[in-house]
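Student: what follows is a predicted protein model with its sequence.
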Amino acid sequence: MVRNIHTRDLCSSLLEVGQLIDGLASEQDRLWPHESWPAMHFDRPLSVGAVGGHGPLRYTVESYKPGTSICFRFTAPDGFEGTHGFDVSEVRPGLVRLQHTLCMRLKRGACISWPFIYRWLHDALIEDALDRAEAAVTSSSVHRHSWSLWVRLLRRLARAKGGRTVA
């Protein structure tokens, strides 16, 4: 079982951070790092049952509470069985936690592709998203996370094969 959690505490309001979730895959998306990673797209606006994904990762919206949480269920790649999503919660007045949680079981080839490829790209993408969230809702300077050598190599290999980055 894979359980992968990334959090960022933001000096902001629940409303402002919640709007980041609500803007996913829209023209006003301030959360997803689409300038560096495959964009998130859906067949309709965010709602339960919307079908989409990013790059080779496909999923459907399993649950959605505007301004609070969204949960996606994987449909591809083969062997990814589970969910991922964002949640917003108040730590204390003026401090809000944005969390991304991935929970899945790996089957077949995913037992190899997740630990050697997808995990590294996923972690870099989510940290980039949290950097974007911080930049969008705070006035403080944001420390941008840098990609590991392995992530840079995987991205270069994906481009060399004529594809886009997988995560």
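Tutor: Done, it's in.
Student: going by C-alpha atoms from here, please, whenever you check contacts or count neighbours.
Tutor: OK.
Student: show me what the biggest helix by length in the chain is packed against.
Tutor: Taking DSSP state H as the criterion, the chain has its longest helix at helix 119-137. When contacts are defined as 3 or more C-alpha pairs under 8 Å, 6 or more residues apart in numbering; DSSP states H and E, helix 119-137 sits against strand 2-10, helix 14-22, helix 149-160.
Student: another structure for you, compare them:
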Amino acid sequence: MDADEAMRVNRALNKMSKLYREAKARKLAALGLHPGQDVLLWLLAQQPEGMTVSELAARVGIEPPTATRSLARLESGGWFRREPVPTDRRQVRVVITEAGHALLPAIERAWIELAEETMGEAGEDELEIALSTLETANDRLRLIVGEGPLADE
């Protein structure tokens, strides 16, 4: 790859990252959420018994204080509740509520709409090539930053 191609790749990836985040923010704002909060709620919904803040942070790939701040912003929506962890008084388990479960279809709908709008009229073959290329690039970036190719997103 020459310098011109490298610049083109860098510009495209940087621009896509910024634009995708902004488009996602607009869709989620209609639900009263900020980017990242959708993922926290979705992950909580996958664990009926809930998760500790540390477990949730590890699954998302963020630091526990960042997860704590995001959860504090989410708390007013009544989308989860905190329960004590009987074996460790320092920990709390975060459990999604019925209100949180009720929000999941709208979150998933926003994700689908954004994916469809982003990919436009791409055919099945084009979509597969794009996804394969992006997944390979993600795997390479995970190795570069030391997460390994199978780390959770």
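Tutor: Done, it's in. All values reported here derive from a predicted model rather than from experimental measurement.
Student: what TM-score do we get after superposing?
Tutor: The TM-score (TM-score structural alignment, normalised by the length of structure 2) is 0.32; 73 aligned residues with a C-alpha RMSD of 4.4 Å.
Student: ok, back up a step: most packed of the helices and strands packed on helix 119-137 of structure 1?
Tutor: The highest mean neighbour count among those, using mean count of other C-alpha atoms under 10 Å, belongs to helix 14-22: a mean of 21.
Student: now do that one and helix 119-137, the angle between them.
Tutor: Orientation check (axes from the mean of the first three to the mean of the last three C-alpha atoms, to 10 degrees): helix 14-22 of structure 1 against helix 119-137 gives 140 degrees.
Student: quick one: name whatever helix or strand follows helix 14-22 of structure 1.
Tutor: Downstream of helix 14-22 of structure 1, the first helix or strand assigned by DSSP states H and E is strand 41-42.
Student: buried ones in the helix or strand where residue 73 of structure 2 lies?
Tutor: Applying DSSP H and E as the criterion places residue 73 of structure 2 in helix 64-75. Neighbour-count burial for helix 64-75 of structure 2, with 16 or more other C-alpha atoms under 10 Å as criterion, is recorded at 64, 67, 70, 71, 74.
Student: burial of the residue nearest to the last one when sequence neighbours are not counted, as a residue count?
Tutor: Across the structure, with C-alpha to C-alpha, 6 or more residues apart in numbering as the measure, the residue nearest residue 74 of structure 2 apart from its sequence neighbours is residue 37 (7.2 Å). Residues within reach of residue 37 of structure 2, counting by other C-alpha atoms under 10 Å, total 18.
Student: surely residue 37 of structure 2 meets residue 75?
Tutor: No. At 10.7 Å, residue 37 of structure 2 does not count as touching residue 75 under the criterion of C-alpha atoms under 8 Å.
Student: format the helices and strands packed on helix 119-137 of structure 1 as CSV; extra columns: distance to residue 84 of structure 1.
Tutor: CSV is the format used below for those (distance: least, C-alpha to C-alpha, whole Å):
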stretch, distance to residue 84 of structure 1
strand 2-10, 9
helix 14-22, 13
helix 149-160, 21
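Student: quick one, which of those gets closest to residue 57 of structure 1.
Tutor: Closest approach to residue 57 of structure 1 among those (C-alpha to C-alpha): helix 149-160, 14.7 Å.
Student: hang on, residue 93 of structure 2 in a helix?
Tutor: No. Using DSSP: H, G, I helix; E, B strand; the rest coil, the assignment for residue 93 of structure 2 is strand, not a helix.
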